[in-house]
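> Quick check, what structure comes out for this input:
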Amino acid sequence: MIDERLHIKGEMDSRLEVTDAPRLKQDGQTPFFKALKKNLFDGPKNTLLTLLTALFSGLVLYQVVQFAVTNSWDVVYIHLRLLMIGQYPLEELWRLWFALYYASLMIGGTWGLFKGAGKAVALTFGSVFLAFAIIPWTTLNTTLNLVACLLLMAGGYLLGSRFSVLKIPALVLWALYFPLTLGLIMGFGGLLDPVLSRYWGGWLLTVILASVAIIGCFPLGILLALGRRSELPVVRYFCIAYIELVRGTPLIMVLFIGQLLIPLFLGGQTGMDNVTRAMIAYVFFAAAYLAEDVRGGLQSIPGGQYEAAQALGLNKIKTTFFIILPQALKAVIPAMVGLFITILKDTSLVAIIGLSDFLGTARRISNNPEYLGRYLELYVFVAVFYFIFCYLMAYVSRYLERSLSKGSR
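Model (predicted):
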């Protein structure tokens, strides 16, 4: 039977009648306590396991707090400058502070302009700056410079959040950051006195080696991946031979080749210092691994993408660089970031060839007879630094996956 109320003046009434349904009885528990009970105290076995885990975690936390409070950390703060910048000349420290000012302003500006993962990067660097500024180990001059970095970061955020037109200039400034700061630290020819790389050390040397390796291996790895899929036999087999040869060689052997065999083959007159040779070795070693990651991304692209590009009239170069390669790089973000984290940690191997990186400097300090048995504090300090920056890279990677809709599939 059709209700007459559905027809008013020849038109259908689209309204629906909704009857009252019986309401569920509220148990008085919030969703948080429901989830807590379901996941941690759901039955006697789960409750027992939760209590044992909590007891073990409490014991570990107690030991960590006791170690941090009762131990003397003078071995760290006495050698803090050596751990961070090595033997970099005191009269030239303004170069490092300028590079840090530049980075702080850009990090804050990036957070204000692009939001997203820039917040995590800014908060991480800001927390590190604040921690070093307030601890009693830091000198007054260092504290003032770190406070200036925090103010520049805040100013960059305010500037970026209000003026969105600065996005393109911010990207240009980021592109110029590394060559400008590296040239400033080394010394521009004729403008600034050069600071020889043998004075670099500690965390400064670690960051420079890792940055050069990551930036340098990226374009080289992409070219090797594309070359391995080339239709030209000479190019393809050369790339295959290079990739397999480097991937089958330990990194320490590559470092020794860069330090010893290259000068021998070139007659001992290379004009390169030890740090430059180590940079080249890291770049060529990491490029081989990055090439395989990118090649895996290229193979994951369906054939329909190539056919669609051909239908649009795109040639092979435009198809590769504007259609295929962006999708391939998005697909292998986790693998690439994992490689970059490995590069950062593997810079510690340069201590074997005589360079004083972060870990190598800590090892040399621990060998001092005055600090025998005090190596644990040094290694904990080094481990915390490595963890902070490796975790930051992993967090940014996860954010990029989510933003590019790759991590939620």
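> only C-alpha atoms for contact and neighbour calcs from this point on.
OK.
> give the contact list for the closest residue to residue 407 other than its chain neighbours.
The spatially closest residue to residue 407, leaving aside those adjacent along the chain, is residue 401, at 4.7 Å (Cα to Cα, 6 or more residues apart in numbering). The contact partners of residue 401, by Cα atoms under 8 Å, 6 or more residues apart in numbering, come to 330, 333, 334, 407, 408.
> again with residue 83
201, 202, 203, 358, 361, 362.
> ok, the first one touching residue 81?
No - no contact is recorded between residue 201 and residue 81 when judged using Cα atoms under 8 Å, the distance being 10.0 Å.
> between those two, which one's more packed in?
Neighbour tally, residue 201 and residue 81, criterion other Cα atoms under 10 Å: the higher count belongs to residue 201, 26 against 16.
> Next, the buried residues of the lengthiest helix in the chain.
In the chain, taking DSSP state H as the definition, the longest helix is helix 375-403. Buried residues in helix 375-403, counting neighbours by 16 or more other Cα atoms under 10 Å, are found at 375, 377-379, 382, 386, 389-390, 392-401.
> Pull out the buried residues from the contacts of residue 401.
Using 16+ other Cα under 10 Å, the buried ones in those are 330, 333, 334.
> Another for comparison:
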Amino acid sequence: MSDATARAIAPPRRRSGPLRWLRRNLFSSPLDTALTLAALYGLYLTLPPLVQWAFIDADWVGTSRADCTSGGACWVFIATRLEQFLYGFYPAAEQWRVNLAFGLLVFALAALSFHRLLRRRWLAAALLLGYPVVAYLLFYGGALGLAVVPTHQWGGLMLTLVLAIVGIVLALPLGVLLALGRRSELPLIRAACITYIEVWRGVPLITVLFMASVMLPLFFPEEVTLDKLLRAMIGIVMFQAAYMAEVVRGGLQAIPKGQYEAAEALGLGYWQRMGLIVLPQALRLVIPGIVNTFIALFKDTTLVLIIGLFDLLGIVQQAFADPDWLGYSVEGYVFAGLVYWVFCFGMSRWSQRLERRLGQGR
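Next comes the predicted model:
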């Protein structure tokens, strides 16, 4: 076939442009047109007053509520309480330790994102095995000349991130093991995993946290005391692992049977089949479900308020009780909601980028 003939029978190029996009996505039918016009009218009614309140008439600079006189949002309340919202009751002189710990984590994750980085596996192993020890020493202290900061002084965004990161890191491998156990051919292991998953999925997280705070110490001798934060972490990890197990099980069931048979034909053992063949494919299939579980876990950390731990939302709500700042709860909730949205949206975008890099859905 000549080049001229190929060009003659080539399909026409798909036209694109703003008008075509608007017609296809917003005005493709009478119903879509009505919904689009209703949404635009709703934005016209709500957006200008919101911008006027949040930006134009807002107060940004000051030290007390006496500086909020414009009638708009009083962001002075957020500015004066920002340190408490971020660190809780962590001593100001020791807050550099928190910044250093999270800075090391961000640096390590950023380094792992470079595919051409040499010895990435060593860095990943150091992050998984060494970083928890370093972070604990920085947060809690008691070694290397660092002052001890008890966990009841932890709070704010710091506590939210600690609970979420620990829950994410520990719930995923435990959920994978539970998913494998639920599909095991050994009746005892399968029954135990099914019982665990169904029991924990049938109980609200707020009940799990309450039981971990009140009932868990009863199973230990009187001379053994478990920290309240540790009890909350145990409850969160055990609860989220049950949901993670079902997500991973869905990925395992989506793998064709031929993959298992091909691995057996190669003479691979059970753990080799799962670790080298099945699990990499299964986890890639359920990236959206895994990240969705992570996002739910990040938001569920607000429930630790029931056992006396003040995460970001809890510390913001506590600030409302200050007589000097009564009446500014809207600004506090907007700030907390914006912080949660930034982290959740970031995890969502990261998962989409990971899906594209792994080629899922092509």
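> Any chance you could compute the TM-score here?
Overlay of the two chains. TM-score (TM-score structural alignment, normalised by the length of the second structure): 0.85; 339 aligned residues with a Cα RMSD of 2.6 Å.
> before we move on, the earlier item: looking at the buried ones among the contacts of residue 401 of the first structure, which are in helices?
330, 333, 334.
> Please pull up the equivalent of the last one in the second structure.
In this case it means residue 334 of the first structure. Residue pairing (TM-score structural alignment): residue 334 of the first structure is matched to residue 288 of the second structure.
> Its match against residue 353, yeah?
No - under the criterion of Cα under 8 Å, residue 288 of the second structure lies out of contact with residue 353, with a separation of 11.0 Å.
> Give the aligned equivalent of residue 216 of the first structure in the second structure.
Using TM-score structural alignment, residue 216 of the first structure sits opposite residue 170 in the second structure.
> that's a helix at its match, yeah?
Yes - per DSSP: H, G, I helix; E, B strand; the rest coil, residue 170 of the second structure lies within a helix segment.
> dump the residue contacts of it.
Residue 170 of the second structure touches residue 237, counting by Cα under 8 Å, 6+ apart.
> now do residue 400 of the first structure
So residue 400 of the first structure contacts residue 333 (Cα under 8 Å, 6+ apart).
> what separates the counterpart of it in the second structure from residue 175 of the second structure, distance-wise?
With TM-score structural alignment as the criterion, residue 400 of the first structure lines up with residue 354 in the second structure. For residue 354 of the second structure, the distance to residue 175 of the second structure (Cα to Cα, to the nearest Å) stands at 20 Å.
> Now residue 315 of the second structure: closest residue in space, sequence neighbours ignored.
residue 156 (5.7 Å).
> Aligned against the first structure, show me the partner of the one you found.
Checking TM-score structural alignment: residue 156 of the second structure goes with residue 202.
> Settle this for me: that match is touching residue 356, isn't it.
Yes - Residue 202 of the first structure lies in contact with residue 356 (Cα under 8 Å); the separation is 6.2 Å.
> Give me the more crowded residue out of the two.
Taking other Cα under 10 Å, residue 202 of the first structure and residue 356 do not tie; residue 356 has more neighbours (29 against 25).
> What sits closest to that one if chain neighbours are left out?
Per Cα to Cα, 6+ apart, closest to residue 356 of the first structure is residue 201, 5.1 Å.
> For residue 369 of the first structure, see how far away the one you found is.
21 Å.
> just residue 278 of the first structure next, same as before
30 Å.
> out of these two, which sits in the more crowded spot?
Using other Cα under 10 Å as the criterion, residue 278 of the first structure and residue 369 rank with residue 278 on top: 23 against 9.
> Who are the contact partners of the equivalent of the more buried one over in the second structure?
Residue pairing (TM-score structural alignment): residue 278 of the first structure is matched to residue 232 of the second structure. Listed by Cα under 8 Å, 6+ apart, the contact set of residue 232 of the second structure reads 209, 212, 213, 304.
> Which strand or helix spans whichever residue in the first structure pairs up with the first one?
The one in question is residue 209 of the second structure. Here residue 209 of the second structure is matched to residue 255 in the first structure, going by TM-score structural alignment. Secondary structure from DSSP states H and E places residue 255 of the first structure in helix 251-256.
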